[in-house]
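Participant: Have a look at this prediction, sequence included:
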Amino acid sequence: MATTSGVTEQDAEGASPAQSGYRSRTAQGGTAARRTAEGFKNAAFPWYALDEAFTGPRRLMQVGVAADGTVQHGAIGHGDEPTIRSETAGTEKERFTIVVTVAASPLRRSGDGTGVLDATTVSSAAWLAGSGLLAHTWPEKLDHSLRDDWLEQQTETAFELADDLDGPAWSALSLPVDGVPTEFHYRESEFGWVLAGTTNSGVHIGAYGRGMSAYGLGFAVVSNPAAYAEGQV
């Protein structure tokens, strides 16, 4: 599968997904928020979020930056702030959708010339969305000391599923993107739902959520994502 290896995550909330395999670089408080907002501003591709039909809170989450400083992907949160939940307890009270935008990039040399960065495809968006959902899930009967092992196992499964978007685990779902019906790959699990597709502008969208149905969602370009960090929306 085409992945986003060699990418560093910058998280507005001071944490990066442990399951992602990226080199982690975080900061605390306002410094992290400013760094994330700058990442959204400096991206050379359009950002997507839920369209204007969603009127709830929005916030910037992490951005992924390559070694040469190029922004590769990022996530915008909608609704409740995700917390780690078991798959059977309390999930109905938590309603959120996270939209991940991934730049379409070919296989290319890394910025330091020491290797290559993998191409990014719709499978990359599916992987980021699937692993993101798992980062906010906790099996009810699992001892906390075993969660890392469980997470590693489940994210490997998510990787395999993202590499087989035409397989039986996925179904087709048509949702509007900038008002245009667009085909997405969609799957549900006991943890929530995940979808991934490609826009007419060439970027890939991944999304995941709980408590909010994916069937009524629509996506649109965000003209000023940094405003989400500045409290203007």
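Facilitator: Here it is on my side, so go on.

Participant: from here on, contacts and neighbour counts on C-alpha atoms
Facilitator: Fine.

Participant: Show the contacting residues for the spatially most central residue of the chain.
Facilitator: Among the residues of the chain, the one closest to the centroid is Val100, at 3.7 Å (CA atoms, centre = their mean). Listed by CA atoms under 8 Å, 6 or more residues apart in numbering, the contact set of Val100 reads Tyr48, His73, Gly74, Ala75, Ile76, Ala125, Leu128, Ala129, Ile205, Gly206, Ala207.

Participant: Return the closest of these with respect to Arg85.
Facilitator: Taking CA to CA as the measure, Arg85 lies nearest Ala129 of the contacts of Val100, at 16.7 Å.

Participant: dropping in the other structure now:
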Amino acid sequence: MDATQTTADPAAARRPADPLAAYRAADFPWYGLDEGWTGRRWLGQIGTGQNPRATAADTPDYGTLGHGDEPARGPEPRDTRRFAMVVTVARREVRRSADNTGTLEATSASSAAWLAGAGLLAATWPGTLDRTLRQHWLDQQSALAWDLADDLEGPAWSSLTLPVNGLPQPFRYRESEYGWVLAGEAPGVLIGAYGRSVSAYGIGFTTVPDLDAYNGR
């Protein structure tokens, strides 16, 4: 597994003070659902890391674009929400860690799978759990998501072909009681996605030339 767990841990993701400016600072293209999605679109969260080629300290390493209902923030009902999240992950080569004490492995499709899996857990954890049990559940399920992301060719995953900019692209796909997760590659980036109550079989991805469509919160 690559070091995205360190540089792009979902727990470290944040909503920037100026979301559009933060997204536009990326040195890679953003991907969202194509025109087949006619519902609400919104900005998710951004994760940053150390990119030695970047000129800005907070150049994103990954970020999410949301479609449909925004996931619940607290102990609210989650099973009624319908959403699909697209995670765009920059292609990064081996690089120095943020504290300059070691190196981080290159990003890969497993990076996108881990971020998507962790994102699904954060969006769908059982709202009836108290704080202690919730953390235990998240720790346990996150460890499982990490192991699954590290074995994309394993039996937990199946193949799914979806359009990316109108062209068929292979993805690795899995379902759980909480929703679905998929991961693959796209021109210039790695793509992860997760959702609930939205069929993954009917979606497609495309580059997002105008992020204003996602800023109508």
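Facilitator: Yep, it's here. Quick caveat, the model's predicted, so the values are computed rather than measured.

Participant: picking that back up, how about the secondary structure of the residue mapped onto the residue nearest to the centre of the first structure from the second structure?
Facilitator: Correspondence of Val100 of the first structure to the second structure, assessed by TM-score structural alignment: Val87. Secondary structure, DSSP: H, G, I helix; E, B strand; the rest coil: Val87 of the second structure is strand.

Participant: Give the other helices and strands that the longest helix anywhere in the second structure contacts.
Facilitator: Secondary structure of the second structure per DSSP state H: the longest helix is helix 131-149. The helices and strands touching helix 131-149 of the second structure, judged by 3 or more CA pairs under 8 Å, 6 or more residues apart in numbering; DSSP states H and E, are helix 109-124.

Participant: State the span of the first structure onto which the helix it packs on is aligned.
Facilitator: Residue span in the first structure matched to helix 109-124 of the second structure, by TM-score structural alignment: 122-137.

Participant: can you give me the offset of the matching stretch from its chain's centre?
Facilitator: Centroid displacement of stretch 122-137 of the first structure relative to its chain, using CA atoms, centre = their mean, to the nearest Å, is 6 Å.

Participant: Distance from the chain centre to the longest helix of the second structure, please.
Facilitator: Centroid separation for helix 131-149 of the second structure versus its chain: 17 Å, with CA atoms, centre = their mean.

Participant: buried set for the very next helix or strand once past it?
Facilitator: Counting by DSSP states H and E, the next helix or strand C-terminal to helix 131-149 of the second structure is strand 158-164. Of the residues in strand 158-164 of the second structure, Leu160, Leu162, Pro163, Val164 count as buried by neighbour count, 16 or more other CA atoms under 10 Å.

Participant: again with stretch 79-92 of the second structure
Facilitator: Quick answer for stretch 79-92 of the second structure (16+ other CA under 10 Å): 79, 81-92.

Participant: just stretch 179-198 of the first structure next, same as before
Facilitator: Buried residues in stretch 179-198 of the first structure, counted by 16+ other CA under 10 Å: 182-188, 191-198.

Participant: what's next to stretch 201-212 of the second structure, contact-wise?
Facilitator: Counting by CA under 8 Å, 6+ apart, 20, 29-34, 36-37, 160, 162-166 sit against stretch 201-212 of the second structure.

Participant: Now the two most distant members of the contacts of Val100 of the first structure.
Facilitator: Once CA to CA is applied, these give Tyr48 and Leu128 as the farthest pair, at 14.9 Å.
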